[in-house]
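In: no sequence for this one, just the structure:
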């Protein structure tokens, strides 16, 4: 399901010629993202390296490599909230064993985001991807023990 959601975003981006339209679409995706409870906006869930405030709360549904990766995310910046929605479409609902192998940079390049994000925003996206992949890898390591 997650790959289908991301592919749908990529297809929409193909029809949006102007970067401003793509930017607005990313913001709209952020508006549609489920809100994150304020109780989860704690230091342990905060993503460092982002220009704005970003929180990710990953969860693993099930056990072992067949478990499903999920996460909630929030930001105080609308464009970053949209980027969280894009990452959600890329990762959420995937088997946790697939998460570390997803090449987020290549997938985001399909959207042209690599060309249009500031270096601070790009660093923030990398920090979010690292957090997502670390959580999945930690779960897989714990499952092997």
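Out: Thanks, I have the structure now. Because the structure is a prediction, the values reported are computed rather than measured. Residues are numbered from 1 along each chain as shown.
In: could you use CA atoms for every contact and neighbour count after this?
Out: Fine.
In: spatially central residue in the chain, please.
Out: Residue closest to the mean C-alpha point of the chain, counted by CA atoms, centre = their mean, is residue 87 at 2.2 Å.
In: so it versus residue 123, what's the distance?
Out: Residue 87 sits 14 Å away from residue 123, going by CA to CA, to the nearest Å.
In: what's the longest helix anywhere in the chain packed up against?
Out: Secondary structure of the chain per DSSP state H: the longest helix is helix 119-144. Other elements packing on helix 119-144 under the criterion 3 or more CA pairs under 8 Å, 6 or more residues apart in numbering; DSSP states H and E are strand 54-61, helix 78-91.
In: so how far is it from its chain's centroid?
Out: 10 Å (CA atoms, centre = their mean, to the nearest Å).
In: relative to helix 78-91, how tilted is that helix?
Out: Here the directions of helix 119-144 and helix 78-91 differ by 30 degrees (axes from the mean of the first three to the mean of the last three CA atoms, to 10 degrees).
In: here comes the other one, which I'd like you to weigh against the first:
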């Protein structure tokens, strides 16, 4: 699924219960997260739920960063899937240019998420930007 597919699916679904169900299904489809990566160093601060984020970088003229993440909360796992769709496999420059707030608004998440989940979402985004900045240096 692409970001455009996700936006189209959200527009097609009539109510938030169905949209939450889609997010939960997306979270269930995340790749298996390595148990050894569930350490404090990989935990994202600012999230109410436990969220772990790791990355690796493909070398090249324009290095691409691949992210992997997991959470102990179903909705948060779905939000992770959205974030990975937007950022994983991109260059540091592409990551900086991605307007995640516009996507957040387009999906209507600002109206449906609790302030804690919203803060957690943007804490993950901030961590990804920090990683991109380090990899670009």
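Out: All right, it came through fine. Every value quoted in this text rests on a predicted model; they were computed, and no experiment measured them.
In: sorry, back to before: quick one: closest of the helices and strands packed on helix 119-144 of the first structure to residue 143 of the first structure.
Out: Closest to residue 143 of the first structure of these, according to CA to CA: strand 54-61, at 11.7 Å.
In: whereabouts in the second structure does that closest one align?
Out: Strand 54-61 of the first structure corresponds to residues 51-58 in the second structure, going by TM-score structural alignment.
In: how about the matching stretch, which residues are buried there?
Out: 51, 52, 53, 54 (16 or more other CA atoms under 10 Å).
In: also stretch 106-124 of the second structure?
Out: Buried, per 16+ other CA under 10 Å, within stretch 106-124 of the second structure: 107, 109, 117, 118, 120, 121, 122, 123, 124.
In: Provide the aligned range in the first structure for it.
Out: Counting by TM-score structural alignment, stretch 106-124 of the second structure sits on residues 110-128 of the first structure.
In: next one: stretch 19-33 of the second structure
Out: By TM-score structural alignment, stretch 19-33 of the second structure lines up with residues 22-36 in the first structure.
In: just the terminal-to-terminal distance for stretch 99-107 of the first structure.
Out: First residue to last in stretch 99-107 of the first structure (CA to CA) measures 13 Å.
In: got a list of contacts for it?
Out: Residues from elsewhere that reach stretch 99-107 of the first structure (CA atoms under 8 Å, 6 or more residues apart in numbering): 69, 90, 91, 114, 129, 132, 133, 134, 136, 137.
In: burial count for the nearest residue to residue 20 of the second structure once chain neighbours are set aside?
Out: In space, and not counting its chain neighbours, residue 20 of the second structure is closest to residue 75: 7.1 Å by CA to CA, 6 or more residues apart in numbering. Neighbourhood size, residue 75 of the second structure [other CA atoms under 10 Å]: 21.
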